[in-house]
Structures are given as C-alpha cells and as structure tokens.
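Trainee: How does the following fold in three dimensions:
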Amino acid sequence: MLNLRDVDLNLLVVFLELYRERRVSVVAEQLGLTQPAVSNALARLRKMMNDELFLRSARGMEPTPYAVQLAEPIAEALTRIRDTLERQLEFDPTTSTRKFTVAMTDLGEIHFLPRLMRRLGEVAPGVTISTVRNTAVNLADELEAGRVDLALGLLPQLKGGFFQRLLFRQRYVCLFREGHALDRESMSLDDFEAAQHIVVVAGGTGHAIVDDTIARRNVKRDVRLSVPHFVALGHILSTTDLIATAPERYVREGMKPFKLKYLPHPVPFPEFDVNLFWHAKFHKEPGSQWLRNELAGLAETH
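Mentor: Modelled structure (predicted):
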C-alpha cells in the first residue's frame, strides 16, 4: 500500500508535465530542471507507482493505461492544492468579513479608532475590529497564537520573536483646565511640585517612564488621585484644580470637548515611540499586512 508520507508533490508535477508534453527535454525546460533530473524523477515515480507510467515511442513518452487513469485525478488534486494555497495568500478588504483583534490602550482607541472606522467604511465595509487591553491578556502569548492580531503602543516587553513598526514619536506635557492658576505661558518645576496631581498608573505599558523619571530626579508630587487609564482625565480635570502628565498627541485630540489647556513639561522626559507590534509568525500574512499598512497610513496623516 502506498504511504502518503512517501509522496513528493514535486514528482506529481513532473508526472503531469510528462503526461501533457510527452518529451523529457520540454518538461525539463518548463520546470527549470536538467534532463537527468526529470529522468530521475520518472524513475522514482515508476518505483512508487509500481508501473512504467511512460514508454518511449516515436511520438515521445507514451503514457501507460495506468498513467492515463492517474492523470485526471492528479491534475485535479494539484489544482485544488494550488487554489487553496493561493487563497491563503490573498486578502481582499472590499469583500472580507474578517474580525481583527487589536491590543491597545484607551490612548490608542481615542487616537486611532475614529479614523480607522471611517477608513474601514470606505475600503473594507465587512471588516470588524475588536480591541483588548494590553494588560487584560498575556499579550506575547496571544499575539503568537493569533488570537490578537496586532498590538499598538509603548510596549517594551515585546522583544524577541516580534516585529515592530514606528507609528509616531511624542512627548509628555502638563494638562489642566482652562482658567487654572497655571494657565499661563510656561510652567516651572516649582509650579509643578506645588500643584495637586492626578496620576495615571498604566500598568503593562511603557508609561511607567513618567514615574521612574520623576523618582530618579527627586521631583516631588502631591498626588491626590490615581487612576488606571487616561480616558477619565478630561472629566476630572475639567472640574478640579488637579493637573496631569499625559502624552501630547492624546491631549491635542482627546481633550478638546473638555476645554483643557497644556504646557511643555518642566521635567525633561525623553520622547517615546508609539509602535505597532506583531508576531513573526504572521509577518507575511496578507490580512495582517493590510491592517498594519492602514494603521501606519493613518498615523502618517495625523
């Protein structure tokens, strides 16, 4: 009995070309092989099938009755394999109904989701997006398993086995309500230390650089409130005298409804990179490539 583990698909390709062309020289040229390589493949086919398969004649290599019987099902099988592999290598956003899962913070949602959903409405009406928090899952494992397609943000923990693409760089600023006592041209370090603060403890992200830098420089903060995310800042700051340290792009886009102001930060924080991450297993996966390009395009235009 023939064992499928012994079947080399390349041999079946040679078989089908020989059946169609009937000449070893022509098959060798079409497949980019030498004539001895084609003859060797035929010898292996004969042994595997226990049949001569092709016999020399004045008209070329004539198929045996068994070869004639095999030709159509082998052609059909190879066509199905090719079509299946080609489907996996295609992604058509105009017809796709795929659901993508993207890990991002509330900052990412505020910055990207409004324009991403508008873009999908234009070019990919059947595609849907689901977001998860970077801290709600084991992000590295979820990306590797494909349960999360992409991760977006300041994520220094994603290193080996991951690709990344820079979306933009940004800095931290000081944020407060319009009419605040600090609503003037600039803010000194003394002003910063004297103010009352709301602190965002964004676990699982690189935003811990804020607390680390402040501690390393021995800067004092009168912290009155700590929250786990940025999304509540607008509501809180607009009705209190608290100030907050936040990324500038988030402040420019997310705080407009709350009539908030911001100034350059008196503490010299380094600029930080906001990157797009994906696992190496999906580097060439067409759907992932498409969404990565869309997100990068949105970052470049804003």
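
Trainee: contacts and neighbour counts: CA atoms only from here.
Mentor: Will do.

Trainee: Can you show me the helices along the protein?
Mentor: Using DSSP state H, the helices found in the chain span residues 9-21, 24-31, 35-49, 65-88, 106-123, 139-145, 189-194, 208-216, 233-237, 248-254, 286-300.

Trainee: before we go on, could you also do this sequence so I can check it against the first one:
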Amino acid sequence: MNFVDVDLNLLRVFDVMMRERSVTRAATELGRTQSAISHSLSKLRFLLQDELFTRHGGEMRPTPRAMELLSDISTALATIRASIDRHQVFNPATTRRNFRVGLTDYHAMTLIPGLIREFSRQAPNATLNVIPANGPEIGSSVYLRQVDCALTGAAIRDDPSLLRVELGQDRLFCAVWSGSKIASSAMTLETYLASSHLQISADGIAEGLADAALKQMGLRRNVVATISNYLVLPWALRGTELITHCGDAILQILDEKSEVTLIPPPLAISNVNAWLIVHRQMANDPGTKWLRDVIVGIYNGSRARDAKGGPSKALERRVFYE
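Mentor: Now for the predicted structure:
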C-alpha cells in the first residue's frame, strides 16, 4: 500500500464506522448511500489487508487491527477538523448536527426534561440522542466517539485521552416505601442490617457504595434482589419492607404519589460523583463545547434549586433529616 493510493475520504468512513458500528447509520451521517459505504469499506479492506469490521448480529464489530488504527486515524482527523473549526463560528441556532449524550439511568431521570427543553430552544434544527451510559464501559463509548460526552457516576479508569470534569456530588439516602414500618422512624444500624435490601446496579450485578462501606466495618447487608434502573423504584418498593439507596437528586422527581420516603443511612457512605467525560481531541470542538455548557448549566441549575429550596412541601413530610 502506498499513501498516494489512499483516498482520505475513506478514513472518514472508517472513523464514522468505528462510532456507528452500522453501514446504515454511517451512510446517514455521511449523507451517502449504503452501497457507497460498503464500496468504501471494500477499498479500505483491500488497502489495509484486514477485514476491519465483522458482523455480529446487527452490529459491525471492529477487528483488533481496526482498534489499533483508531487512535492514529481519529487523532489525525480531529486535528484537521480542529484546524478548520478554528476559522468557523458554530451557531447552535442554525446547526443541523446530530449530538449524542451518554447518561446514566439516574442522571437521565433528573436531567432529560431540562436538557431536551434547552437543547430544542437553542438548537431547533439539530437532533439529540440520549445513549445509556451505565457502567465503567462508558469511557470506551467516549473514546470511540460513540457519544460526544457522557455524564456518569461510575468510576472511570484514568485515560490520558479522556477529559473528566467533576460537576458535583450527590448524597446517598435510604429509600423505603412510605407505608412501611421502617418509614415511621429514624433508622438504626441494627434495623438496617436486619432488613432485606434492594440493590440498584447499572449492570444488575455489581455491589454498591453501601456494600463497600459495610465491608470496611466487617459487616454486610442482606441483598435479596438487584435491578438495573431507578425508574421502577416506586413500584419495586411499594408494599414491601425493602431498603434501597439513591442519591438526593432524585428529590427533584419524587412526589407523594411515588410513596417513597428517604431516610439518612445509619452509616457513613461515600457520596456519588457526577463526572462529565469528553474525548480530549474534541474538547475544543465548538459544538462539543456548546453541548457541555448546556449540560453543565442544567446540572448546576438543578443543584442550585436544591440548595435554595430543599425538598418540596410534599416531600418535607416524607424525608427524615439528621
């Protein structure tokens, strides 16, 4: 293979395919036909002497050779894009760009309403996709440009290619059904340990911050079930004596109809960090910077409302404070 034989547009196809993992979606993003994308892939496979992508179900998965090429090709394209963007003004009011945000189930509940409203107001011609960002693998999604940025509380391994900004911290509470015996009084460690627990884990398996705190004390709780999202929390707790944990940001969406009472835990548990993650190569991209500012503004606005007003009147009767 000689460099003069390489059509640089083929590298754009490779870069988009690494994000989309789909010929159909890559064609849509690049404004080309599926057959044109398939033809470009054939050229790339011939030039690079590798299959590059293999089909697994409905997804085109990259080969080890493709993963090896990703960093160099994406870096080169990002450098070219940044050089061009420096001389252009990004205008959210006129852009037709598609943006992708990775959100955990927890952050999605509290941020999506405000995010959609503000995104639609500022960028009426753009489109937004909210992608599940549950678990440490979200770092890979940012690295592979499958999302423009992600907001997560998961522990992300240190990676020099990822920029992490801590937006804030949420305090963990015990959540119980408001009609339970536990909800009628402050919780003791004895009651906590004697009760059955519901664990909310992004992958439906992993332990939580409460388990880590208990291990340091030589104790463990009785987890009888694990679920993967917060959306079903009111229904999962209703009519039970179960205890689970959730951050205080959930106060924004709970009302009396949820029948959920929040109680401070009888042990010290680490707060949940909110990390905004973006690929360093895209940190100065005007569109990405705008999207980050929108998310940061919504997050800070919600925390400011919490600090100023605290729980609503409807919640004051259902939250026990120390």
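
Trainee: what's the neighbour count on Glu185 of structure 1?
Mentor: Glu185 of structure 1 has 8 neighbours, counted by other CA atoms under 10 Å.

Trainee: Can you tell me how far it is from Leu11 of structure 1?
Mentor: Glu185 of structure 1 sits at a distance of 77 Å from Leu11 of structure 1 (criterion: CA to CA, to the nearest Å).

Trainee: go on, Ala67 of structure 1?
Mentor: Ala67 of structure 1 is 13 Å from Leu11 of structure 1, where distance means CA to CA.

Trainee: do the same with Ala195 of structure 1
Mentor: Summarising the geometry, the distance separating Ala195 of structure 1 from Leu11 of structure 1, computed by CA to CA, is 77 Å.

Trainee: contacting residues for Glu178 of structure 1?
Mentor: Ser238, Lys259, Leu260, Lys261 (CA atoms under 8 Å, 6 or more residues apart in numbering).

Trainee: And Gly208 of structure 2, by the same measure?
Mentor: Taking CA under 8 Å, 6+ apart as the contact definition, Gly208 of structure 2 lies against Gln199, Ile200, Ser201.

Trainee: And Pro136 of structure 2, by the same measure?
Mentor: Contacts for Pro136 of structure 2 were tallied using CA under 8 Å, 6+ apart; they are Ala154, Ala155, Ile156, Arg157.

Trainee: for Leu11 of structure 1, same thing?
Mentor: Counting by CA under 8 Å, 6+ apart, the residues that Leu11 of structure 1 touches are Ala41, Leu42, Arg44, Leu45.

Trainee: Select only the buried ones of the residues you listed in ChimeraX?
Mentor: Provided next is the ChimeraX selection string for whichever of those are buried by 16 or more other CA atoms under 10 Å:
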select :41,42,45
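
Trainee: right, and the pair among the contacts of Leu11 of structure 1 with maximum separation?
Mentor: Ala41 and Leu45 (6.2 Å; CA to CA).

Trainee: quick revisit: make a markdown table out of the helices of structure 1 and add distance to Glu178 of structure 1.
Mentor: Supplementary listing: the helices of structure 1 in a markdown table, determined by distance: least, CA to CA, whole Å:
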| stretch | distance to Glu178 of structure 1 |
| --- | --- |
| helix 9-21 | 71 |
| helix 24-31 | 73 |
| helix 35-49 | 80 |
| helix 65-88 | 53 |
| helix 106-123 | 21 |
| helix 139-145 | 38 |
| helix 189-194 | 16 |
| helix 208-216 | 24 |
| helix 233-237 | 9 |
| helix 248-254 | 13 |
| helix 286-300 | 28 |
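
Trainee: which residues in structure 2 does stretch 99-111 of structure 1 align to?
Mentor: Residue correspondence for stretch 99-111 of structure 1 in structure 2, counting by TM-score structural alignment: residues 98-110.

Trainee: Show me which residues of that stretch are buried.
Mentor: Residues of stretch 98-110 of structure 2 classed as buried by neighbour count (16+ other CA under 10 Å): Phe99, Arg100, Val101, Gly102, Leu103, Thr104, Asp105, Tyr106, His107, Ala108, Met109, Thr110.
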